[in-house]
Every structure is written in C-alpha cells, then in structure tokens.
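**Q** After the sequence you'll find the predicted model.
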Amino acid sequence: MKFFRFDKEVGFPIKQYDSQAAHFMKVCRNQQENSIGFIQLDAGGEVGYHQATVEQLYIVVQGEGWVTGTDRERISIKSGEGVMWDKGEWHESGSKSGMLALVVESETIDTSLLQEK
C-alpha cells in the first residue's frame, strides 16, 4: 500500500486562460483501458475486505475515513490524500462521518508523477 498527496502544494499552477488561484494535480497517465468512478461512503459506511482485481488508486476528495491493507490495520485518510493498492492486494475502507473518493482502476497505473506522503 502506497500513500500519495493531492493537495495544491504538489500541483502545478494553472496560468493559462486568465486562471487565478488554480492548481492541477495529475492523477495518472495510462496506455490501456481503465475505469474511473467515485465511491460515496455514508456515515458509518464501509467497503468490505476484498482483493483488488487490478491496480486501484483511491483518492479522497471529500471527508475523511480509514483504509487498510493486507494487515487490516486501519490508517486514517482525509480529503487531499490517496492510496494505491496493487493487483491482488487485500484491502477495505470506511468512514465514521462520510467520505467521497475518486477511484481509478487499471492493469497498470503510472504513479511516477505523484508525490508519496
């Protein structure tokens, strides 16, 4: 399990188009088919313990909660942070107060542009 940052300090200022106070945080660049979606966890919600079928990048965009890896140790995660699970890695996630996460799934995810936490 690897953790990444997605706050503006690791992004690039957007200076084109008369932009102001805007930053771009690259998520990934892929050469093959992928799936991108959101997971909304209500207060007390959980996504149960399961194996990742492909590499999975989980980016919290709102709220806070917890994630686990194979060891099932709960690690806090909040808006602006992300975690990636490798194919076959057991994991789960949940939140006491609610959390919205952007999920990118692909056979390979190039995280070389991301800054580890």
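**A** Structure received.

**Q** hey, let's count contacts and neighbours off CA atoms from now on
**A** Noted.

**Q** Residue 73: neighbour count?
**A** 12 (other C-alpha atoms under 10 Å).

**Q** How about it: what's its closest non-neighbour residue?
**A** If the residues on either side of it in the chain are set aside, residue 73 comes closest to residue 67, at 8.0 Å by C-alpha to C-alpha, 6 or more residues apart in numbering.

**Q** so that neighbour touches residue 78, yeah?
**A** No - counting by C-alpha atoms under 8 Å, no contact exists between residue 67 and residue 78, whose distance comes to 10.2 Å.

**Q** follow-up on the earlier one: so where does the residue nearest to residue 73 fall, helix or strand?
**A** Residue 67 belongs to strand 55-68 when assigned by DSSP states H and E.

**Q** For that strand, which outside residues touch it?
**A** 6, 73-87, 91-109 (C-alpha atoms under 8 Å, 6 or more residues apart in numbering).

**Q** And here is the other one:
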Amino acid sequence: MVSGEGYVSIDQEEYYKVQPGDAVFWEKDEWHETKSDIGLTAIVIQSKELNPADFMPFK
C-alpha cells in the first residue's frame, strides 16, 4: 500500500485493515477482494518467481 486505507479479504466474511506500508500476498488463482471507503493506492506485482517469505521478518 502506498496511500489511503482499506480492507482485504479472501473469504468475503473476514476483512483485514490495510494501510500505507502494508504488503498483501495472495496465492495464484486465490479469490480476493480489496475495498475502501476513502480510496487507496497500491502497487501490484504478479510473479511466478516471487517468494513472500523472503520479504517477511521472523517474529
């Protein structure tokens, strides 16, 4: 996310708030939804080579 705020879902029942600085990863062919009341700007990258775990710190 670059600006704004909104919500994402993969099941149409539970939504997660997203804001600038957040990254969201979906599996190939996974249904998903993004919505916002005030608008949002995001950068979308599709890649067969991208491994999300490479970008996520261990907690």
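**A** Thanks, I have the structure now. Everything numeric here is computed off the predicted structure, so don't read it as measured data.

**Q** Fetch the TM-score of the aligned pair.
**A** The TM-score (TM-score structural alignment, normalised by the length of structure 2) is 0.82; 57 aligned residues with a C-alpha RMSD of 1.7 Å.

**Q** on that earlier part again, just the buried ones from the contacts of strand 55-68 of structure 1?
**A** 6, 77-87, 91-95, 98-109 (16 or more other C-alpha atoms under 10 Å).

**Q** now, which of the residues you listed lie within strands?
**A** 77-78, 81-85, 91-94, 99-106 (DSSP state E).

**Q** Now do the same contact list for residue 23 of structure 2.
**A** If a contact means C-alpha under 8 Å, 6+ apart, then residue 23 of structure 2 has residue 1 as its contacts.

**Q** Alignment lookup: it to structure 1.
**A** The pairwise alignment with structure 1 assigns residue 23 of structure 2 to residue 82, based on TM-score structural alignment.

**Q** What's residue 101 of structure 1 aligned with over in structure 2?
**A** By TM-score structural alignment, residue 101 of structure 1 lines up with residue 42.

**Q** Find the nearest non-adjacent residue to its match, please.
**A** residue 1 (4.4 Å).

**Q** Then residue 17 of structure 2?
**A** residue 7 (4.5 Å).

**Q** Find the centremost residue of structure 2, please.
**A** residue 24 (2.5 Å; C-alpha atoms, centre = their mean).

**Q** what number of residues lie near the closest residue to residue 21 of structure 2 other than its chain neighbours?
**A** With sequence-adjacent residues excluded and distances taken as C-alpha to C-alpha, 6+ apart, residue 21 of structure 2 is closest to residue 1, at 5.5 Å. By the measure other C-alpha under 10 Å, the count of residues near residue 1 of structure 2 is 17.
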